[in-house]
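Novice: Model the structure of this input:
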Amino acid sequence: MNSAVTTLWEEAGFPEQTVIQRAVSDPLLAGQSVVGIAPTGSGKTLAYGIPVLTRLVPNLGPQLLIIVPAQELAIQIRDVLTPLAHRLNLGVLGLIGSANRQRQIDRLKGKPAVIVATLGRLADLIDERKLRLVDIKTVIVDEFDSFETEDITTIRHMRQDGLLAGANLGLFSATRNDDDIAAFREFWPDLQVFDEIKTDDTRGPVTHYLLDRQFEGKVQFLERLGREKHQRVFVFFNHKHIMQKVAGSLRFTHVPYSLLATDGRQVQRAEALGDFRRGRTNLLLTTDVAARGLDVADVTAVVNFELPNNITTYIHRTGRTGRMGESGTVYNMGNDHDLRDLRHLLGDSVTLVAEKPLVKKREQDDETNDENTPSTDSHDRARTRPASDKMPARKPTAAKSHNKRKQRWRNKKNVGKHW
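Specialist: Presented below is the predicted three-dimensional model:
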């Protein structure tokens, strides 16, 4: 390992490299093409970022191209690599669809060495001849298994058209898709696969719960979780209209939350993610597309408000908790049919626990009494008591009546207030 790489690892605060970082570092330094598979949170961004940065030359223009599926992921990677690149006098530029196009074009004139881009904005600037890729040394496709077939075809055409003729390739994700790897291998035949899912040691213990809930029960569970102290929770949805409906319910009950949607303005999305990262809100409501690849520290739990349709999505969602040796929790909510389908989908890959967490002891005792004690009304209780013990029902005291009137006034006063 050369001195520049050692310096960057020290700057990044990694006294020891993770399994995936050790596996791909030397091949990338040598300009070889690699596939890196490792769990979410295992340090894949630095695994490719640090060795590749040391191969770049200042003031030469774009030499490292990182293609990502989501705008927030592009911003995250840009922010991670920028301080490291500055130590080597290299510039980093993010190209995303929601940002000002002309400002991005102007910044390209500064010859940044690193481009982090979503595919749509990247293709537009290439077609307009605003971005030249002739000096690209390495192409990284992060979260490669989330790209559609047509997206992969677009990247392959860049290679076929000579735009990436001299570049080696890096594919990185938390799950392995052999079909996608085969598609890229047609144009990068020397791809070496480093699958470190089983050897990675960064994951902590994670408990996966099954919660039998209908819609209202799911919302009530989120309300309680959102009020718990020291919680940082990803809440995943399959449909944006369901997410918006849940957000409205949380507003009505004054539960703070952040919402990350792909159709929101960039400023709004950045503010929502910032509030969640800084602990101003406990809940981040999001979809898979909006949150793909996001790295947030100290996520205590993941909630699948709507269950995923495939195991790849489940792995990406749940990989956000239990990172770097910390414990984590996953709550899967649905009806009996949904949960049965999830068991079948996951098979033996995940141990699922049917349990009801977050139930306070008093409520558990109440449920136990309701189930094990025969239901009796006041007439039954009076009939079982000796005649001499019968006492007239007490009327409410003046203090109790005053408190009830006061509570009704408070409820009326707070109607319509939102967080």
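
Novice: okay, CA-based contacts and neighbour counts for the rest of this
Specialist: OK.

Novice: and the end-to-end length of stretch 110-120?
Specialist: 22 Å (CA to CA, to the nearest Å).

Novice: Give me the contact list for that stretch.
Specialist: 56-71, 74-75, 77-78, 90-97, 151 (CA atoms under 8 Å, 6 or more residues apart in numbering).

Novice: Of those residues, keep whichever come out buried.
Specialist: Neighbour counting over those (16 or more other CA atoms under 10 Å) leaves 56, 58, 61-71, 74-75, 77-78, 90-97 as the buried ones.

Novice: Show me these that map onto helices.
Specialist: 71, 74-75, 77-78 (DSSP state H).

Novice: so which of those comes closest to R340?
Specialist: Q71 (34.6 Å; CA to CA).

Novice: how close does the nearest residue to that closest one once chain neighbours are set aside get to D145?
Specialist: Closest residue in space to Q71, ignoring its immediate chain neighbours: I96 at 5.8 Å, by CA to CA, 6 or more residues apart in numbering. Separation of I96 from D145 (CA to CA): 20 Å.

Novice: Same check on D338?
Specialist: D338 is 25 Å from D145, by CA to CA.

Novice: For these two, work out which one has more neighbours and name it.
Specialist: When neighbours are counted by other CA atoms under 10 Å, D338 and D145 differ, and D145 comes out ahead with 22 against 16.

Novice: Alongside the first, I'd like the structure of this one:
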Amino acid sequence: MNSGDKSNKKFPDFREIGIIPALLKILDANSITRPTPIQHQAIGMVLEGKDMIGIAQTGTGKTFAFGLPMLQQLAAGKKRGLIILPTRELAYQVEDALKPYANALGIKTAVFVGGASMQLQRQMIKQNPRILIATPGRLNDHLQKRTVSLKEVEILVLDEADRMLDMGFKPQINKILEHVPRERQTLLFSATMAQEIVQLATAQMRMPLRIEVAPTGTTAEKVEQELIIVRQQNKLTLLKSLLKEHSGQVLVFSRTKHGARKVTRALNEDKFHAAEIHSNKSLVQRRKSLEGFKKGTYRILVATDIASRGIDVTNIALVINYDLPDDPIDYIHRIGRTGRAEREGLAISFATPTQARNIRDIERLIRAPIPRRQHESLTPVSMENGPDTSQRHRRSSGRRPAQRSSGSRKPRRDSSRNSRPKKSLGKRKFKRK
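Specialist: This next block holds a predicted model:
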């Protein structure tokens, strides 16, 4: 079964798709009355115990699509659920979203990620949590030390599976799956249906149903996109000009940790109130920056791609790609951070004159041109026809671009460990100061 996006239909409320009163009460208290497209399609299937593949971008409501029916099944007698995700930020984000509902049912949750105390996590295991939320690296640590058992897992969720495979965690995932009972329900969520995802589903799932709320490569409907051609040395000046023009919270993406530090320092020198989040920051520092951004202590958050996966803030007004991503799919993930919860958003990307190929790759993926814009603070710049020097920059940066082949690859360092983790868009009006 392959269900398409039925986003134009008015969906029934959560009661009509089988959610129990205890969970409905909390949904109502949070003014959440109707499911998103993926929640509408997935919840019934999950409650029926079916294996499922969900193809959806970030910001579509995936967490409740698997989390609410998982909680409901555990309340009905299933023993334990396991949620595996690529980064520690995302793990905490999922726990924060599900915890009020779990508490209402008397179900304990536990997060196992790197950067946190192994001893504390061992104590959490003794409290018999019914839902384990973990990143591949730290969960493997516990399995190797035999401090956790997965024998009672009856519902397994692989969230952002494509990202985990891109980050090189296939061996860790396979090792985890060896410890999970074969007789289980498996739910896999991914932004793309790459060949590796197909292979994983074929090997580990039982006749999975597939739902897709947006075709692979589509971008958020409510996000206006703009592209500004700018020389590298003028990017910081342009960024500051844009921040003065636009109100609201802003998420800025840098390709490297060094770049994120440099941009954050420069913004704070000019009193812009910025925080940074990247894999050189400790778990405590990253959570503090993210919480400060959510609460409005910081108006601007500067992030790298690997560190940004747990950022789920509904009121981000503007996303700025200070650097274009190495992998075009990251462009979709980045701009999907704005335009959430029926709000309109704006995404502005900076490209240097030598990045014509990078732009073509992104536009080919999203199947639409990105409108060009000239900013008044800049001297007009044209694209160059010479070689794309961004490739040379990548090689010298020490970071390998994401690969999508099905062959073996060297894992990136796990951000979960104690280390550094078709729809064409028309022009939409965006309110400026």
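
Novice: Quantitatively, what TM-score do the chains reach?
Specialist: Once superposed, chain against chain, the TM-score is 0.79 (TM-score structural alignment, normalised by the length of structure 1); 359 aligned residues with a CA RMSD of 2.6 Å.

Novice: wait, which of the ones in helices among the buried ones among the contacts of stretch 110-120 of structure 1 is closest to K413 of structure 1?
Specialist: Among those, and counting by CA to CA, the member closest to K413 of structure 1 is Q71, at 41.6 Å.

Novice: Under the alignment, what does the closest one map to in structure 2?
Specialist: Counting by TM-score structural alignment, Q71 of structure 1 lines up with R88 in structure 2.

Novice: swap in H241 of structure 1?
Specialist: So, by TM-score structural alignment, H241 of structure 1 is matched to H258.

Novice: show me the contacts for its match.
Specialist: H258 of structure 2 neighbours (CA under 8 Å, 6+ apart): none.

Novice: Check which helix or strand it maps to.
Specialist: According to DSSP states H and E, H258 of structure 2 maps onto helix 257-269.

Novice: after superposition, how close is the next helix or strand after that helix to structure 1?
Specialist: Going down the chain from helix 257-269 of structure 2, the next helix or strand is strand 274-277, by DSSP H and E. Compared with structure 1 after fitting, strand 274-277 of structure 2 deviates on average by 0.5 Å (mean CA distance after the TM-score superposition for structure 1).

Novice: Report the aligned residue range of structure 1 for strand 274-277 of structure 2.
Specialist: Counting by TM-score structural alignment, strand 274-277 of structure 2 corresponds to 257-260 in structure 1.

Novice: who's in contact with the matching stretch?
Specialist: So stretch 257-260 of structure 1 is contacted by 226, 247, 250, 269, 272-273, 275-276, 281-287, 290-291 (CA under 8 Å, 6+ apart).

Novice: how close does the residue lying farthest from the centre of structure 2 get to A351 of structure 2?
Specialist: In structure 2, the greatest distance from the average C-alpha position (CA atoms, centre = their mean) is reached by T379, at 35.7 Å. Going from T379 of structure 2 to A351 of structure 2 by CA to CA gives 14 Å.

Novice: Point to the residue nearest the middle of structure 2.
Specialist: R309 (3.9 Å).

Novice: neighbours of R383 of structure 1, just the number please.
Specialist: 10.

Novice: now A398 of structure 1
Specialist: 8.

Novice: cool, T384 of structure 1 as well?
Specialist: 9.

Novice: Look up how far E371 of structure 1 lies from it.
Specialist: For T384 of structure 1, the distance to E371 of structure 1 - CA to CA - is 21 Å.

Novice: quick one: stretch 17-25 of structure 1 aligns where in structure 2?
Specialist: Counting by TM-score structural alignment, stretch 17-25 of structure 1 sits on residues 35-43 of structure 2.

Novice: again, but for stretch 45-54 of structure 1
Specialist: By TM-score structural alignment, stretch 45-54 of structure 1 lines up with residues 63-72 in structure 2.

Novice: give me the stretch of structure 2 that stretch 166-176 of structure 1 matches.
Specialist: Going by TM-score structural alignment, stretch 166-176 of structure 1 lines up with residues 183-193 of structure 2.
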